[in-house]
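**Q** what follows is a predicted protein model with its sequence.
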Amino acid sequence: MTEKPSWKVRWIARRNAVFASSRFQYWAARIPFIRSVARTRATQMFDHLVGFSYSQVLRAAVESGLLDLLAKGPVSASVVAGEIDLSEEAALRLLRATRALDLAEEAGPDGWMLGQQGAVLQADPGTQAMIRHHRLLYADLADPIDLLRRDRKEPTALSRYWSYAGALHGAAERGAETQEYSQLMAASQRFVADEVIGAFRFPGHASLLDVGGGHGEFIRRVGAAYPQMRLGLFDLPEVAEAAREPLAQSVGADRLTCHPGNFFENPIPEGYDIVSLVRILHDHDDEPAMALLRNIRGSLRPGGRLLLAEPMAAIPGAEAMGDAFFGLYLWAMGSGRPRTPDEISTMMREAGFSRTRVVPTAQPVIASCIVAHA
């Protein structure tokens, strides 16, 4: 005997049949209130359909130097064409495309200047580094089904980049690749740090250890907001050593300790009130992620806390960022996955933490926070 579908299955099937009906679509487009909803959904679908084109307009504006040129504006289309090596017709096409995304604005007969979004982007080299970096993801996603069918350990453009960047993580030299890497890491850590500082109140005289903190942008910003805190950074030896002097100059050598080590192989340094894990857990598959959580739990005294901050799956209002972006990004990278707050909390309790709580952030599309108590 076939089991009867649940009420939810029946409701979804009925709803989808109605929405797919051309008669319903015709009717919905002509009823005032329903028309507004239908138009919004149509716009959302169109954005899904052509989103790649939008991202490529962003890339063109950044990589061509157009934003920097417009910052000195107004400039004419002919000047733009000469400066970025395009025909005047092609330059005008690009300018109009950037205008549609509020990156550029036509200032009458005087020429073109930055739009509102363009002014924000032009002043933010970190976000520009992220836009340049995404060319690797787009290359891997050229055939998404092929990507999903491939063995995750098979090299991709993204996995090659992270393997190479990781090898140069703490390199003293700063070529184009390492400069992009540094900007990329600083931007992602800065965005998350601002969300965490706005959502979580650190005890003023507590001590904080950032595990896998790279060049230290997270503790740099937390340290500026809480000048009495003692700060620690734990990362690979070459990374910790490269971060030591710039961080000491920023937050003060007397309140900073840089600990060299591998968080999968070495014990996490003890004696800190709070351990932070910023955009780290989602980079790793479940088994190594659990090992890392257990390692952190072993370092904390009773009353100590783990503060985890990263983009998560199934967050209301940020669902697309969690699963549609990071889901495929981490698949292409060959390691990790976005997890829901419930999944992370369960893992934390299995690692030995007594209780967990979600800390709401203003922009969950950037990061969500969970605090676990030892």
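**A** Looks like it arrived, so ask away.

**Q** alpha carbons only for contacts and neighbour counts from here, please
**A** OK.

**Q** which elements pack onto the lengthiest helix in the chain?
**A** In the chain, taking DSSP state H as the definition, the longest helix is helix 32-63. The contact analysis (3 or more Cα pairs under 8 Å, 6 or more residues apart in numbering; DSSP states H and E) places helix 32-63 against helix 22-28, helix 88-100, helix 125-140.

**Q** compute the distance between Asn16 and Arg10, please.
**A** Per Cα to Cα, to the nearest Å, Asn16 is found 10 Å from Arg10.

**Q** what about the strands in the stretch 251-374 of the chain?
**A** 256-260, 274-278, 305-310, 355-359, 368-373 (DSSP state E, counting those that start in this stretch).

**Q** export those strands to JSON lines and tack on mean neighbour count and distance to Arg221?
**A** As requested, those are exported to JSON lines (neighbours: other Cα atoms under 10 Å; distance: least, Cα to Cα, whole Å):
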{"stretch": "strand 256-260", "mean neighbour count": "20", "distance to Arg221": "13"}
{"stretch": "strand 274-278", "mean neighbour count": "24", "distance to Arg221": "13"}
{"stretch": "strand 305-310", "mean neighbour count": "24", "distance to Arg221": "14"}
{"stretch": "strand 355-359", "mean neighbour count": "16", "distance to Arg221": "19"}
{"stretch": "strand 368-373", "mean neighbour count": "23", "distance to Arg221": "17"}
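
**Q** second structure follows, compare the two:
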Amino acid sequence: MIPDQWHPGSLLAVSGSYWHTCTLHTGVKLGIFTALGDNALTGSELAEKLGTDGDGTARLLNALTAMALLEKKDGYYRNTPTSRTSLSKDSDQYIGYMILHHHHLMESWNRLDEAVTTGRPIEEQLPISREDRRENFLMGMFNTASLTAPDLARAFDLSSRRHLLDLGGGPGTYAIYFCRENPQLKATVFDLPATRPFAEKTIARFDLAGRINFLPGDFTTETIPGRYDVVWLSHILHSEPPDVVISLIKKILDILEPGGILLVHDFILDDTLDGPLFPALFSLNMLVRTESGRSYSEKQITDMLMAGGFKTVTRHPFRGPTESGVMIGTR
């Protein structure tokens, strides 16, 4: 968190805040909160259960207690209500996938100076399989999207719409919530083939397999099949350069029915590009992670949608907790 005023103490606090980050990441990565569940265990019992060093485990547990993520009484540790709900993998509100995704980003961010110097993304060498990283990313997207999707689904009147395309929709989170909010709506999730098992599992979990289907493909290189009266494009633009974005917008225009709408959801910078904070920092994340990705401003997004063929572009008043917003293009 950025302080209201900078001084030596606040500078050092921000500089050392990675201690908190690494402690949280380690707790999730080792499965501390999942192992505790609803139980109270000693440090020795947890160390034996997890196969970790006793002294190291005790230090971690005490630090997590100091961070108010665990409670300790008479040598026994237990989850707080928040950690039981959000950090135990047995909870349906588990956000650990996104936390582990953040953990996997740390190697790149630690070399931010290299990316700024070269203008190139960082090549990583992580001791984790591609499949595990894909799961953490996709289910992490589900974690975070689930925090805003209910509000977003209620923010738009789709009562007259019949078929929604969730383009690059990952596990289908937004398609799920739009369909739950609009009983007449059917949806298609279009994403890379490797995403399919995660999407179909998530869609089935919400009992919507009869209304939401998955189409495999790469929208940057392939034709998008079907016709739709609403297209949802969430957190896609920031991964691509303007020319690719405009090409994609043209493809979307071609598959929209007359009167159809494109809803673009992304982190949106001010037109001065120096705020809000999260989109500005996220643009650095795109620098270390992608060849040409970046955060875009409202004007930049408007210009790209109009260059792609949309005549009317407006911004919806919705503001997400990380300064995400929605731009609307009408055919």
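**A** Ah, there it is. All values reported here derive from a predicted model rather than from experimental measurement.

**Q** got a TM-score for the pair?
**A** For these two chains in superposition, a TM-score of 0.81 is obtained (TM-score structural alignment, normalised by the length of structure 2); 322 aligned residues with a Cα RMSD of 3.5 Å.

**Q** re the thing from before, now mean neighbour count too, for the helices and strands packed on helix 32-63 of structure 1, in a markdown table please.
**A** Listed next are the helices and strands packed on helix 32-63 of structure 1 as a markdown table, based on neighbours: other Cα atoms under 10 Å:
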| stretch | mean neighbour count |
| --- | --- |
| helix 22-28 | 13 |
| helix 88-100 | 18 |
| helix 125-140 | 18 |
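
**Q** number of nearby residues for Asn295 of structure 1?
**A** 19 (other Cα atoms under 10 Å).

**Q** map it onto structure 2.
**A** Under the alignment by TM-score structural alignment, Asn295 of structure 1 pairs with Lys251 in structure 2.

**Q** for that match, give its distance to Phe318 of structure 2.
**A** Lys251 of structure 2 is 26 Å from Phe318 of structure 2, by Cα to Cα.

**Q** what range in structure 1 does stretch 21-28 of structure 2 sit on?
**A** So stretch 21-28 of structure 2 sits over residues 55-62 in structure 1, by TM-score structural alignment.

**Q** quick one: average offset of that stretch versus structure 2, please.
**A** Following the fit onto structure 2, the mean deviation recorded for stretch 55-62 of structure 1 is 0.8 Å by mean Cα distance after the TM-score superposition for structure 1.

**Q** would you mark the buried spots in that stretch?
**A** Val57, Leu58, Arg59, Ala60, Ala61, Val62 (16 or more other Cα atoms under 10 Å).

**Q** let's have those in a markdown table, adding distance to Arg149 of structure 1.
**A** Shown next, in a markdown table, are those (distance: Cα to Cα, whole Å):
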| residue | distance to Arg149 of structure 1 |
| --- | --- |
| Val57 | 29 |
| Leu58 | 29 |
| Arg59 | 28 |
| Ala60 | 30 |
| Ala61 | 33 |
| Val62 | 32 |
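
**Q** of these, which pair is most distant in space?
**A** Comparing all pairs in those by Cα to Cα, the longest separation belongs to Val57 and Val62, at 8.6 Å.

**Q** to which residue of structure 2 is Val275 of structure 1 aligned?
**A** In structure 2, Val275 of structure 1 lands on Val231 (TM-score structural alignment).

**Q** thank you, goodbye.
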